[in-house]
Each structure stands twice: as structure tokens, then as C-alpha cells.
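Peer 1: This is a predicted model, with the sequence first.
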Amino acid sequence: MSTGQLTAGGELLHYNTNGLSAWAITVSVFTLLWLTGAVDPSIIARYWGSLIIVFNSYGYILSVIAYVKAYHAPSHSRDRTFSGSALYDFLMGIEFNPRFGQGWDWKLFHNGRPGIIGWSLMSVTEVCSNISYGALQYQIHGYITNSMVLINLFQAVYVVDFFVNESWYLRTIDICHDHFGFYLAWGSATWLPTMYTLQAQYLSRHPVHLSPLAVASLVAVDLGGYIIFRSANAQKDSSRLSNGNCNIWGRKAKVMRCTFRTADGKEHTTLLLLSGETLPR
């Protein structure tokens, strides 16, 4: 259980950040079903067209439910935003944190569970098994290319990192600023699992063999980008948790203290980091 950021309506919400366990169980069960012969590991890839229809249908239905719920059964009424345009409100959302009960948050669940885990099942390479598109490439061509291994390895690192640091996600734009409308509902249900797997989709049918130099170069670029990504997020977390009393790159962190007023009339302070990886340029 983790605590999110203070909302504009003055709510301090708690989240079930059990994504790593959910991901591990889902992938383990899928792999076990494959090893026992109960499921063809390429089943997702082979029924991709039908699944896209299901994804889209669910995304649209979820968007409509979120829109209606915002008017008639809001979870936190002070955190709703009405633009005056029904179309804009449907697309960008009215409710900030729609929930079932106190702990089942729509935004965190749909992005992290069907979104990220679904993406994982569609293209991620596990230790000794290739799930879905990797399996499809093997079934079609009789081998798995180093490019398929690389793209799945890179994405697997991102997925695992996301769930290991899921509490950090509570301080991102998705959770802290975006309302739950079509943009997030359809995006998590459809855009994320379909578009994020494009590389694996292509490689499963058009195998590409990379030279050792190309492999080394791609690993170096990916590793460099990942280090910057983790470093920047760690610096922002450190500055906020220490209230700006920390060192970044051997120097005292530079921060901008901003004030804002929530719907309950209370004034609050937040920090914007102005040094390190996030130095304005």
C-alpha cells in the first residue's frame, strides 16, 4: 500500500501497489500453461485481430462508464473538472480518481494491469521462454533472432522496473494531473498493448539478424537511456522526500517552491527540481 500526492480537491489517497506480484503470477501461470501443453504460447499473436476488437470495445465501454459515473456516482466530487464541452469531458475525463470502494483505483489498475501486464504477455522474453510474438517467430521460422531477444529484453527491463518502482508512478502526470476519460481508458486498454508491441509484431514475421556491433551499440544506447531515466526519477524523488535538503551531483539541490490552493481552501507547497538531470535547458 502506497500513498499518492495530494489532489486538487484535498484528497490524500492510498493505492494497492502490488503490480510486481500481479505481473509475476500472471506470467508464471501463462508460462506454466505453455510448458504443460495447455496453451499455445503464440495464442495471443495468432488471435491478434480478434483481440484488437475486444480491446477497442472494452476501451470505449469503459470510457462511457467513466463519463456516466462522474456525473451520477463520483468517488471524490471535489476532484471533478467540467470544461463545458461534453466532447472534451468525455475525451479527457471528469473524475480525477474514479474508484470502486476505497482501494480499487481505475487509473492505476488499467494502466498497470491490463495495460503493462498485457503488453508483457504479448512480447516479453522470459528467462527460458518466449511469450507470444517471440513464440510465433520461432513457430514460423524455426528460430528466434537476436533482434527479437533484444527488443523483448529491453521491454522486460522496463516492465519489471515499472512494477518494482510502482509507488513512483503515483507521482507522475498520469496519476497526479490527468483525469480518467477516453484518453486514459482507451489508451490503457487498447493503445498501450497494441502499439507498444509493434516491434515484436514486425520481427515475428520479418526476422532481422543484427551484427555483433549493432547489438553492442543498441545495448549501449538502451543502457545509457535507462541510467538517465532512473537517475532523473531518483533525483526528483530524493528532492521531494527530503524537502529539497539533499545533494545532487555533489551540490545542494536547487528547487523552486510553488504554492497551490486545493478545493477545500487550504494552501499547500510543492517542489520543482531545477538541478541534476532535470536542469532546465
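Peer 2: Perfect, thanks for sending it.
Peer 1: contacts and neighbour counts: CA atoms only from here.
Peer 2: OK.
Peer 1: Give the buried residues for the longest helix along the chain.
Peer 2: If you go by DSSP state H, the chain has its longest helix at helix 212-241. Across helix 212-241, burial judged by 16 or more other Cα atoms under 10 Å covers 218, 232-233, 235-240.
Peer 1: what helices or strands is it leaning on?
Peer 2: Judged by 3 or more Cα pairs under 8 Å, 6 or more residues apart in numbering; DSSP states H and E, the packing partners of helix 212-241 are helix 146-164, strand 267-273.
Peer 1: what angle sits between that helix and strand 267-273?
Peer 2: 150 degrees (axes from the mean of the first three to the mean of the last three Cα atoms, to 10 degrees).
Peer 1: Now the element after helix 212-241, going C-ward?
Peer 2: strand 247-248 (DSSP states H and E).
Peer 1: Check the offset of that following strand from the chain's centre.
Peer 2: 28 Å (Cα atoms, centre = their mean, to the nearest Å).
Peer 1: What lies in contact with it?
Peer 2: For strand 247-248, the surrounding residues in contact (Cα atoms under 8 Å, 6 or more residues apart in numbering) are 235, 253, 275-276.
Peer 1: First-to-last residue distance for stretch 257-271?
Peer 2: 5 Å (Cα to Cα, to the nearest Å).
Peer 1: try stretch 238-251
Peer 2: So stretch 238-251: terminal residues 13 Å apart, Cα to Cα.
Peer 1: same check, this time on stretch 66-86
Peer 2: So stretch 66-86: terminal residues 13 Å apart, Cα to Cα.
Peer 1: Could you do stretch 6-24 as well?
Peer 2: Where stretch 6-24 begins and where it ends lie 30 Å apart, using Cα to Cα.
Peer 1: then this one, side by side with the first:
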Amino acid sequence: MGIDLKFFFVRAGMMGWLIINLSVLAKSVQDGSLSQSMILYQLFCAFYILDYFVHEEYMTSTWDIIAERHIVRMLWVMASLCDCLQFESIDECFPCFMGWWLLNNKVELTTAAVIANGFVFLIGYLVFRGANKQKHIFKQNPKAPIWGKPPKVIGGKLLASGYWGIARHSNYLGDLLLALSFSLPCGLSSLIPYFYPIYLFILLVWRERRDEARCAEKYKDIWAEYCRLVPWRIFPYLY
């Protein structure tokens, strides 16, 4: 049929997320409860979603597209959108926790908190987008420079330069920082808005373990050498 089901469901999820967020924003304006926190959350999410479509080609080199099964992606999108559309209760709407929370709980942030939140988002974006871009470019042209220097390649197959020379799954670190930045506008009074970054942390650690096992089996000694040169899995100097 010429349809890539994985990209179809990713796009559906992204567009659905944006539409739901805009609906929450409209409700906030209608109720006269629009807050600085809501604006910050909406800006971060809108930028992230639109940026995905601009750089969608980089996703062709990620685990989601290469190894994740169609049914996993389909169920994730359906569950996410159905929960958001059918329930008004925050605790039943996991992908929209932050928007629903801010709609029902007005949070005022200090200038320092706004700057710190923006910094977390920026670092997360640079690491996430940069790591995926470097991996994609390397697969297209293994000799392409990374950060202005010739790439360090192990066994002619594994990139050990740039973000991939800092941690073996540095893109996961960026993804986690982005998830955290979506929750930080909700303040620290409750753990409910932090369900998404907590859930994502568990998911990515589980995925990282699966990926490590798959790579160890596929690349054998080459992977062992890469692990020796880059000992950190996701968090440099921590894990």
C-alpha cells in the first residue's frame, strides 16, 4: 500500500497531542485562567511537536522506527488519545497530565524558575535532536565530521564521537530532560504532573537494556570495545 504504519501512528500521536493541547489552551483562555505556567508548557510542547515534523527524517535511525513493533506503537497512540479525549480526570489521562493539571491548578512561577525550566528544555532539546542527527548523518555518510572533527568509529560500524562518545544512549538523556521540562511548569506541589517523565524513565531504561543485549549479540567484540570506551549508558558519570 506504500504506507509506513510506524510513521503513520507517530504522526497521528503528534498531531493528536497538539490538537488536545490547543483545546486545553482554548479552555484556559475561555475560563480566564490562563497562566504563565500554561503558556510555558504550551510553547515547549508546540515547539517539540513542530520540530519533529521538520526533522522527521532523523527518526528513521531511531529504535522506535527500526526495532519497535507496529502493535506497540499503535496501542500507545490509541491509548494516549482515547484517554485524553474521554476523561476529564487528571489521573486517567497520562499523556496530557501537565495540560489538565495546569487547567485545574493555577501555578505561578518565579523568574528564576522560568529560566531554569527553559534551560532544562534547551539542554534536553540540543542533546536529543543533536544525538539523533549525528546518528542519522553517520549512517548516511560514516566519514562526515562530528562537531567539526573526523568521527571516531569502532570496527567501522559504531560511532563513538559527539554525543555518542559521551553516553551510549545519549538521545535517551535528551528525551528525559525534555519530558521533565514539560512537567516543571506545574511546580513541585504534586507528583501527578511528573507521571510522564517517571514513566518515560522506566520505559527508556527497559528499552536501553533490550538494546544493549541486542547490540552485544549483533556486534560482539566491537560492542565490548565501544562499552569500554564509552562506559556510561544514559547519564554520564552516573549510569
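Peer 2: Yep, that arrived. These figures come from a predicted structure and were not determined experimentally.
Peer 1: can you map out the helices along structure 1?
Peer 2: Using DSSP H, helices in structure 1 cover 19-35, 43-46, 48-72, 86-92, 106-110, 118-123, 133-141, 146-164, 166-169, 173-176, 182-186, 192-195, 198-205, 212-241.
Peer 1: deepest of those helices, which one?
Peer 2: Stretch with highest mean neighbour count among the helices of structure 1: helix 118-123 (a mean of 26; mean count of other Cα atoms under 10 Å).
Peer 1: show me the contacts for the residue nearest the centre of structure 2.
Peer 2: Centroid-nearest residue in structure 2: residue 175, 3.2 Å away (criterion: Cα atoms, centre = their mean). Going by Cα under 8 Å, 6+ apart, residue 175 of structure 2 touches 124-125, 128.
Peer 1: now do 6 Å
Peer 2: By Cα atoms under 6 Å, 6 or more residues apart in numbering, the contact list for residue 175 of structure 2 reads residue 128.
Peer 1: What helix or strand is it located in?
Peer 2: Counting by DSSP H and E, residue 175 of structure 2 is found in helix 170-183.
Peer 1: residues in structure 1 aligned with that helix?
Peer 2: Aligned by TM-score structural alignment, helix 170-183 of structure 2 falls on no residue of structure 1.
Peer 1: Buried residues in that helix, which are they?
Peer 2: 170-183.
Peer 1: And for stretch 152-162 of structure 2?
Peer 2: 152, 158-162.
Peer 1: Among those, list the two that are farthest apart in space.
Peer 2: Pairwise distances across the buried residues of stretch 152-162 of structure 2 peak at 12.1 Å for 158 and 162 (criterion: Cα to Cα).
Peer 1: Who are the contact partners of residue 133 of structure 1?
Peer 2: Contacts of residue 133 of structure 1 (Cα under 6 Å, 6+ apart): 45, 123, 200, 204.
Peer 1: Tell me the residue in structure 2 aligned with it.
Peer 2: By TM-score structural alignment, residue 133 of structure 1 lines up with residue 24 in structure 2.
Peer 1: Please report the distance of its match from residue 158 of structure 2.
Peer 2: 43 Å.
Peer 1: Also residue 98 of structure 2?
Peer 2: From residue 98 of structure 2 to residue 158 of structure 2 the distance is 38 Å (Cα to Cα).
Peer 1: Then residue 198 of structure 2?
Peer 2: 30 Å.
Peer 1: same deal with residue 180 of structure 2?
Peer 2: 29 Å.
Peer 1: Kindly report the same for residue 114 of structure 2.
Peer 2: Taking Cα to Cα, one finds residue 114 of structure 2 at 38 Å from residue 158 of structure 2.
Peer 1: hang on, the earlier thing: which two of the buried residues of helix 170-183 of structure 2 have the greatest separation?
Peer 2: Within the buried residues of helix 170-183 of structure 2, 170 and 183 form the most distant pair, 20.6 Å apart (Cα to Cα).
Peer 1: what's the nearest residue to residue 118 of structure 1 if we skip its chain neighbours?
Peer 2: residue 193 (5.9 Å; Cα to Cα, 6 or more residues apart in numbering).
Peer 1: right, and that neighbour touches residue 119 too?
Peer 2: Yes - applying Cα atoms under 6 Å, one finds residue 193 of structure 1 in contact with residue 119, separated by 4.5 Å.
Peer 1: Residue in structure 1 paired with residue 161 of structure 2?
Peer 2: That one, residue 161 of structure 2, aligns with residue 275 by TM-score structural alignment.
Peer 1: wait, what's in contact with that match?
Peer 2: Contacts of residue 275 of structure 1 (Cα under 6 Å, 6+ apart): residue 254.
Peer 1: try 8 Å this time
Peer 2: 248, 253-255.
Peer 1: ditto for residue 21 of structure 2
Peer 2: Applying Cα under 8 Å, 6+ apart, the residues contacting residue 21 of structure 2 are 42, 96, 99.
Peer 1: any idea how far the equivalent of the second one over in structure 1 is from residue 141 of structure 1?
Peer 2: Aligning on TM-score structural alignment places residue 96 of structure 2 opposite residue 197 in structure 1. In this structure, residue 197 of structure 1 lies at 19 Å from residue 141 of structure 1, with Cα to Cα as the measure.
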